[in-house]
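Q: sequence and computational prediction follow.
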Amino acid sequence: MTAGLRGTDRPLAELHDLALVDLDGVVYKGHEPVPHAAASLTAARERGLALQFVTNNASREPEAVAEQLTSLGVDTRPGEVFTAAQAGAALLTTRLEAGARVLVVGGAGLHTAVSAAGYVVVASAADAPDAVIQGFAPTLGWPDLAEAAYAVAAGAWFVATNLDLSLPTDRGYAPGNGALVGAVQAATGVRPDSAGKPEPTMYRLAVERTGARSPLVVGDRLDTDLAGARAAGYPGLHVLTGVSSARDAVLARAGERPDYLGADLRSLADVHPAPERAGDWWACGDAAARVADGALEVRGDDLDAVRAACAAAWDAADRGAPVDPDTVPALGVGSAREVASDR
């Protein structure tokens, strides 16, 4: 069965009992809030939707993340935050006994999570660690990466909290953990095991801690958030406030396709229409799209046009006749332009 957009007859916040919400690019960018995010999440909670904030950022403790979210208007408890540091520590337990030595390359959140899992945290390859776990921290430098490389080259198990190549900040996109992990991988030739999205571990652990029956993944990145949703078997909402654009969604591989599209988190309160085939065209609302001779044609310039374009392009790709990427326009969405003007 191919992966396509779903339709709903009720708002997403009423159809699901838990939202697994990404942070960077969805709720905030660096220290700046994403417009409408706080009010939308508060309104979703009032409809009965529980929240778990699931982030590939492993640099901070859940308490610090909860404090930032609360300061931005989203009242959050530490138990509602699940980080890649916690997922990384859980991954270590699959191969290492308590008391094993682990070289931690990362921030306070990763140090705390590894210690809490029962491991001895070391700071040097000279301590003969059994594993190296690497997560993002803005203070990491060459000496940290060198120690990781020395330990991995000596046979330590190499674990990364995530492999995100970029990190959204209030100034733009900066190198993420995957870029720094790449330096160690290039030096050693060893590819790490990853605990973060798109691996499904984080989502499944977050669902287990809540007992939710109908979770919804909410994210801005197709290659991590939405691919992780597919891997976990949970429906995913792609919001257009971060890394992956509407055009990216149209060109998405089957394993990274969202189930729903939204300009921002206000889409949690929306009913989502499903595109329908109309002859050679796919229609959604007043918009329509088709692929003819490998070229994408789109009528409309709103979110329904993006939905129709996704349906047309995905259908063509699944039939073995993918759309020519050069024919896919930028597909700007009104609310996404509003986000840019608010910044």
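A: Cool, the structure landed. Keep in mind that what you see is a predicted model, and the values were worked out from it rather than measured.
Q: hey, let's count contacts and neighbours off CA atoms from now on
A: Will do.
Q: tell me the secondary structure for the most centrally placed residue in the chain?
A: Nearest to the geometric centre of the chain sits Asp225, at 2.8 Å (CA atoms, centre = their mean). What DSSP: H, G, I helix; E, B strand; the rest coil gives for Asp225 is helix.
Q: does it touch Gly219 like I think?
A: Yes: in terms of CA atoms under 8 Å, Asp225 counts as a neighbour of Gly219; the distance is 5.2 Å.
Q: what are the ranges of the strands in the stretch 1-150 of the chain?
A: 18-21, 28-29, 32-33, 50-55, 81-83, 101-105, 120-122, 131-134 (DSSP state E, counting those that start in this stretch).
Q: same question but for the stretch 151-300 of the chain, I mixed them up
A: Using DSSP E, counting those that start in this stretch, strands in the stretch 151-300 of the chain cover 157-160, 166-169, 172-175, 193-194, 215-219, 236-239, 260-262, 276-278, 281-284, 287-292, 295-299.
Q: so can I have a markdown table of those showing distance to Gly88?
A: Formatted as a markdown table, the strands of the stretch 151-300 of the chain follow (distance: least, CA to CA, whole Å):
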| stretch | distance to Gly88 |
| --- | --- |
| strand 157-160 | 7 |
| strand 166-169 | 18 |
| strand 172-175 | 20 |
| strand 193-194 | 8 |
| strand 215-219 | 20 |
| strand 236-239 | 23 |
| strand 260-262 | 29 |
| strand 276-278 | 42 |
| strand 281-284 | 41 |
| strand 287-292 | 42 |
| strand 295-299 | 41 |
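Q: which one of the ones you listed lies nearest to Gly4?
A: Closest approach to Gly4 among the strands of the stretch 151-300 of the chain is made by strand 260-262 (8.9 Å; CA to CA).
Q: thinking again about what came up before, could I get the strands of the stretch 151-300 of the chain as TSV with distance to His31 and mean neighbour count?
A: As requested, the strands of the stretch 151-300 of the chain are arranged in TSV below (distance: least, CA to CA, whole Å; neighbours: other CA atoms under 10 Å):
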stretch	distance to His31	mean neighbour count
strand 157-160	25	24
strand 166-169	8	18
strand 172-175	12	13
strand 193-194	26	20
strand 215-219	18	28
strand 236-239	19	28
strand 260-262	23	24
strand 276-278	40	15
strand 281-284	36	24
strand 287-292	36	24
strand 295-299	36	19
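Q: list the buried residues for stretch 24-36?
A: Buried residues in stretch 24-36, counted by 16 or more other CA atoms under 10 Å: 24-30, 33-35.
Q: run through the residues that contact Pro62.
A: 78-79, 81-83, 109 (CA atoms under 8 Å, 6 or more residues apart in numbering).
Q: try it against this one:
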Amino acid sequence: MTTTGPALARGSAQPPTAVYDVALLDLDGVVYVGPDAVPGVPAALATARSAGMRLGFVTNNAARTPEEVAEHLCDLGVAAAAADVITSSQAAATVVAELLGDGARVLPVGGPGVAAALTAAGLTVVAAAEDEPLAVVQGYGRDVGWAQLAEAVVAVRRGARHVATNTDATIPSPRGPLPGNGAMVGVVSAVTGRPPLVTGKPDPAMHAECVRRTGARRPLVVGDRLDTDIEGAGRAGAASLLVLSGVTDPATLLAAAPHQRPDLLSVDAGGLLDVHPGVVPADGGGWRCGAWWARPDPERGHLQLGRTGGESEREADGLDALRALCVAHWTREPDGSAPARVRALGAPAAAALSRWQLSD
């Protein structure tokens, strides 16, 4: 793997299992979607382990305890222990304990994982604003409703510190994106007029804790979200692999801000086992990845996408055209996140843009 060039351009001449010692994997949208594993991922992770890569699981979902998460992973065929799991509830509990001291009263809002993490950190869990909590820690929970949100609002308006485990607006599901913790945090903030302290990804504390636990020297963050996983990797000084099995689609990736652009790209976490082609300058301008090239259209201001070679020249994962487009667009927009406008040159390019829902 080279060390120069734009984000995503470098690629990896060896599979990540041969380059990185630990994969720090997000869960929702990476290992599973809803209750079910992403197809093929448990087997891919087992193969990555057999190749010598260690795995850590880093999730912004605060609803469950590490023990429950590990049990779910084992049920899906992914070997895991509670010690392998870092949740945003744990990160929030650590931050609150450091801010307020041992035994401080805290009101949890969210799933059981929130209260369990607070108790494990030596804090006192209370049930109501009348218990005079010094902080409200809010994390995702499927059963969070008006009563809990109202209690949080009252406590924060009375002076409690509002701490959010994360502000992910959505969570992936088999039915498409659903409201995440960020949507519920927004309700409390809108009513109180006070922004929360956010402790989960992209804050580097979670990845740093997983690095400490695993002793990683060359960690690779694997995630499906640009604003948490990829940005968090950069803030923690780690390389990143974006997977398209969760909430990020090609249009969102193309519009990524500079601090949210991944080092590697794959369809799913099986990309840990694959070589990742680099993106190189193309003859006549623009960028090339495999048989695909992307370049600016000087007359219309679009990007042009085209393909050379015969139909037999197929890339391993079908993403070479997207890699070329990303690097071409990001090179033209080094400091911004403007949407890309792409014009297809030829039927293969038109098919690729249609598949990714990128219009001319």
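A: All right, it came through fine. This structure is a prediction, so every number in the text was calculated from the model and none was measured.
Q: for the two chains, what TM-score is obtained?
A: TM-score for the superposed chains, counting by TM-score structural alignment, normalised by the length of structure 1: 0.92, backed by 335 aligned residues with a CA RMSD of 2.2 Å.
Q: among the contacts of Pro62 of structure 1, which pair sits farthest apart?
A: Spanning the widest gap among the contacts of Pro62 of structure 1 are Gly79 and Gly109, at 14.0 Å by CA to CA.
Q: if we can go back for a sec, what's the match for the residue nearest to the centre of structure 1 in structure 2?
A: In structure 2, the residue matched to Asp225 of structure 1 (TM-score structural alignment) is Asp229.
Q: where's its match relative to Leu25 of structure 2, distance?
A: 9 Å (CA to CA, to the nearest Å).
Q: can you check Gly103 of structure 2 too?
A: For Gly103 of structure 2, the distance to Leu25 of structure 2 equals 32 Å [CA to CA].
Q: between those two, who's got more neighbours?
A: Leu25 (23 against 14; other CA atoms under 10 Å).
Q: what separation is there between the aligned partner of that one in structure 1 and Leu296 of structure 1?
A: In structure 1, the residue matched to Leu25 of structure 2 (TM-score structural alignment) is Val21. Computed as CA to CA, the Val21 of structure 1 to Leu296 of structure 1 distance reads 32 Å.
Q: and for Ala289 of structure 1?
A: 7 Å.
Q: find residues that contact each of those two.
A: Common neighbours of Ala289 of structure 1 and Leu296 (CA under 8 Å, 6+ apart) are 309, 312.
Q: quick check, nearest of the contacts of Pro62 of structure 1 to Ser115 of structure 1?
A: For the contacts of Pro62 of structure 1, the nearest to Ser115 of structure 1 is Gly109 (10.1 Å; CA to CA).
Q: the closest one -> structure 2?
A: Under TM-score structural alignment, Gly109 of structure 1 pairs with Gly113 in structure 2.
Q: give the contact list for its match.
A: Gly113 of structure 2 touches 62-66, 89, counting by CA under 8 Å, 6+ apart.
Q: how far does stretch 256-270 of structure 2 sit from its chain's centre?
A: Counting by CA atoms, centre = their mean, to the nearest Å, stretch 256-270 of structure 2 is centred 9 Å from the centre of its parent chain.
Q: nope, stretch 339-359 of structure 2 is what I meant
A: With CA atoms, centre = their mean, you get 25 Å for stretch 339-359 of structure 2.
Q: cool, and stretch 213-233 of structure 1?
A: That offset, for stretch 213-233 of structure 1, works out to 7 Å (CA atoms, centre = their mean).
Q: try stretch 92-99 of structure 2
A: That offset, for stretch 92-99 of structure 2, works out to 23 Å (CA atoms, centre = their mean).
Q: so what does Lys201 of structure 2 match up with in structure 1?
A: Checking TM-score structural alignment: Lys201 of structure 2 goes with Lys197.
Q: tell me the counterpart of Ala295 of structure 1 in structure 2.
A: That one, Ala295 of structure 1, aligns with His302 by TM-score structural alignment.
Q: wait, its match touches Arg341, no?
A: Yes: here His302 of structure 2 lies in contact with Arg341, judged by CA under 8 Å, at a distance of 5.1 Å.
Q: in contact with Gly336 of structure 2, which residues?
A: By CA under 8 Å, 6+ apart, the contact set of Gly336 of structure 2 is 257-258.
Q: mean deviation of the lengthiest helix in structure 1 from structure 2?
A: In structure 1, with assignment by DSSP state H, the single longest helix is helix 303-318. Helix 303-318 of structure 1, aligned to structure 2 and superposed, deviates on average by 0.6 Å (mean CA distance after the TM-score superposition for structure 1).
Q: from the contact counts, what lies against that helix?
A: helix 246-250, strand 260-262, strand 281-284, strand 287-292, strand 295-299 (3 or more CA pairs under 8 Å, 6 or more residues apart in numbering; DSSP states H and E).
Q: at 6 Å what do you get?
A: Helix 303-318 of structure 1 sits against strand 281-284, strand 287-292, with contacts defined as 3 or more CA pairs under 6 Å, 6 or more residues apart in numbering; DSSP states H and E.
Q: dump those strands to JSON lines, plus distance to Leu92 of structure 1.
A: Output for those, formatted as JSON lines (distance: least, CA to CA, whole Å):
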{"stretch": "strand 281-284", "distance to Leu92 of structure 1": "46"}
{"stretch": "strand 287-292", "distance to Leu92 of structure 1": "47"}
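Q: between those, which gets nearest to Asp259 of structure 1?
A: strand 281-284 (14.7 Å).
Q: from the contact counts, what lies against the closest one?
A: Here strand 281-284 of structure 1 is seen to pack against strand 287-292, helix 303-318 when contacts are counted using 3+ CA pairs under 6 Å, 6+ apart.
Q: 7 Å - rerun?
A: Contacts defined by 3 or more CA pairs under 7 Å, 6 or more residues apart in numbering; DSSP states H and E place strand 281-284 of structure 1 against strand 276-278, strand 287-292, helix 303-318.
Q: show me which residues of the longest one are buried.
A: By neighbour count, with 16+ other CA under 10 Å as the criterion, the buried positions of helix 303-318 of structure 1 are 303-317.
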